[in-house]
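Peer 1: structural data only, the sequence is not supplied:
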């Protein structure tokens, strides 16, 4: 059953009750990483294995994302700063207990590559918050694997 979430802005990334932050340095340049995140939305399933479908909606102002296992997110893009940041808010989902959810991808030059930082900022019921904290190791692994696959895809070495 779809749930409409309370809208929040980009500032929620810094004030959320639960903030899960993951980072990894990769060889790909910030421009290529940004394009993969923000412009090639439909390509996400090829490198982020938790994502089974991703497509732009609302003339590119939003996204529909489905995860393996049946989770669905209808999102609004909050920030598109080329080569620096891509962020979105979940407006509707079938995840129980969630009230607010914003994800932010920050890209920082690191040597010849990019430091990719993903912040998963959320709030909801006590069981949701506890569950999200328990999911931290799995989300971290999923992020690391996804960014590694993205780097290989961008360098042309993916299999």
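Peer 2: Noted; the coordinates are in hand. The structure displayed is predicted, hence computed values, not measured ones.
Peer 1: from now on I want contacts and neighbour counts done on CA atoms only, so please keep to that.
Peer 2: OK.
Peer 1: residue 30 is in contact with residue 112, correct?
Peer 2: No - the criterion here is Cα atoms under 8 Å, and residue 112 misses it with residue 30 at 9.5 Å.
Peer 1: and these two? Which one has more around it.
Peer 2: residue 30 (24 against 10; other Cα atoms under 10 Å).
Peer 1: ok, the closest residue to that one other than its chain neighbours - how many residues close by?
Peer 2: The shortest distance from residue 30 to any residue other than its chain neighbours is 4.9 Å, reached at residue 83 (Cα to Cα, 6 or more residues apart in numbering). Residue 83: 20 surrounding residues under other Cα under 10 Å.
Peer 1: putting a second one here so we can go through both:
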């Protein structure tokens, strides 16, 4: 059953009770990576294997993951080529109360250092599950960034 989450702003990335952050370098330049993240929402399933569908909406996105999790999101920051962040407004993930995902892009040689942060709040059970899936989420992130890099190369 879908539930509406607490509306939070971009500062939640710094204040969330639980933060999961992952970093990986890629060969593509920051502006190219930013365009893939922020402007080619429908292309996400082609490089992020956890995403089964994504489509832009007025001011946000609708995303479905493999396995059935759904998100209605609002874009909070689209400050290219440095940061792209969105808030989950509605999800069917049980126990979630507030959720922001932030992608930070920084030059790294001729490429980009990508840092993705999940900022989360929820029930004790939700937070525990998030901690337990951290290794898998990290692998999914690293694999996705590698696939995006191949796609952009």
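Peer 2: Arrived safely. On a predicted model such as this, the values are computed, not experimentally measured, just so you know.
Peer 1: map the residue nearest to residue 30 of structure 1 onto structure 2.
Peer 2: Applying TM-score structural alignment, one finds that residue 83 of structure 1 aligns to residue 81 in structure 2.
Peer 1: so what's residue 62 of structure 1 up against?
Peer 2: Contacts for residue 62 of structure 1 (Cα atoms under 8 Å, 6 or more residues apart in numbering) come out as 56, 74-77, 88.
Peer 1: now with 6 Å?
Peer 2: Under the criterion of Cα atoms under 6 Å, 6 or more residues apart in numbering, the neighbours of residue 62 of structure 1 are 56, 75-77.
Peer 1: I figured residue 80 of structure 1 hits residue 105, correct?
Peer 2: No - counting by Cα atoms under 6 Å, residue 80 of structure 1 does not reach residue 105; the two are 9.9 Å apart.
Peer 1: now the contacts of residue 62 of structure 1 as CSV including distance to residue 4 of structure 1 and secondary structure?
Peer 2: Output for the contacts of residue 62 of structure 1, formatted as CSV (distance: Cα to Cα, whole Å; DSSP: H, G, I helix; E, B strand; the rest coil):
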residue, distance to residue 4 of structure 1, secondary structure
56, 19, strand
75, 11, strand
76, 13, strand
77, 16, strand
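Peer 1: from residue 18 of structure 1, how far off is the residue most central in space within structure 1?
Peer 2: Nearest to the geometric centre of structure 1 sits residue 103, at 5.1 Å (Cα atoms, centre = their mean). Note on residue 103 of structure 1: its distance to residue 18 of structure 1, by Cα to Cα, to the nearest Å, is 12 Å.
Peer 1: quick check, residue 76 of structure 2 in contact with residue 85.
Peer 2: Yes - between residue 76 of structure 2 and residue 85 there is a contact under Cα under 6 Å: 5.4 Å.
Peer 1: okay, the two: which has more neighbours?
Peer 2: Taking other Cα under 10 Å, residue 76 of structure 2 and residue 85 do not tie; residue 85 has more neighbours (24 against 19).
Peer 1: spit out the contact partners of the more buried one.
Peer 2: Residue 85 of structure 2 neighbours (Cα under 6 Å, 6+ apart): 76-77, 101-102.
Peer 1: what's the most distant pair in those?
Peer 2: Using Cα to Cα, the pair of these lying farthest apart is 77 and 101, separated by 10.4 Å.
Peer 1: please enumerate the strands of structure 2.
Peer 2: Taking DSSP state E, the strands of structure 2 run over residues 3-4, 18-26, 51-57, 60-65, 70-79, 83-91, 96-108, 111-122.
Peer 1: the helix ranked longest in structure 2 maps to which residues in structure 1?
Peer 2: In structure 2, taking DSSP state H as the definition, the longest helix is helix 134-152. Alignment note (TM-score structural alignment): helix 134-152 of structure 2 is matched to residues 136-154 of structure 1.
Peer 1: buried stuff in that stretch?
Peer 2: 136, 139-140, 143-144, 146-154 (16 or more other Cα atoms under 10 Å).
Peer 1: ok, stretch 77-87 of structure 2 next?
Peer 2: Quick answer for stretch 77-87 of structure 2 (16+ other Cα under 10 Å): 77-78, 80-87.
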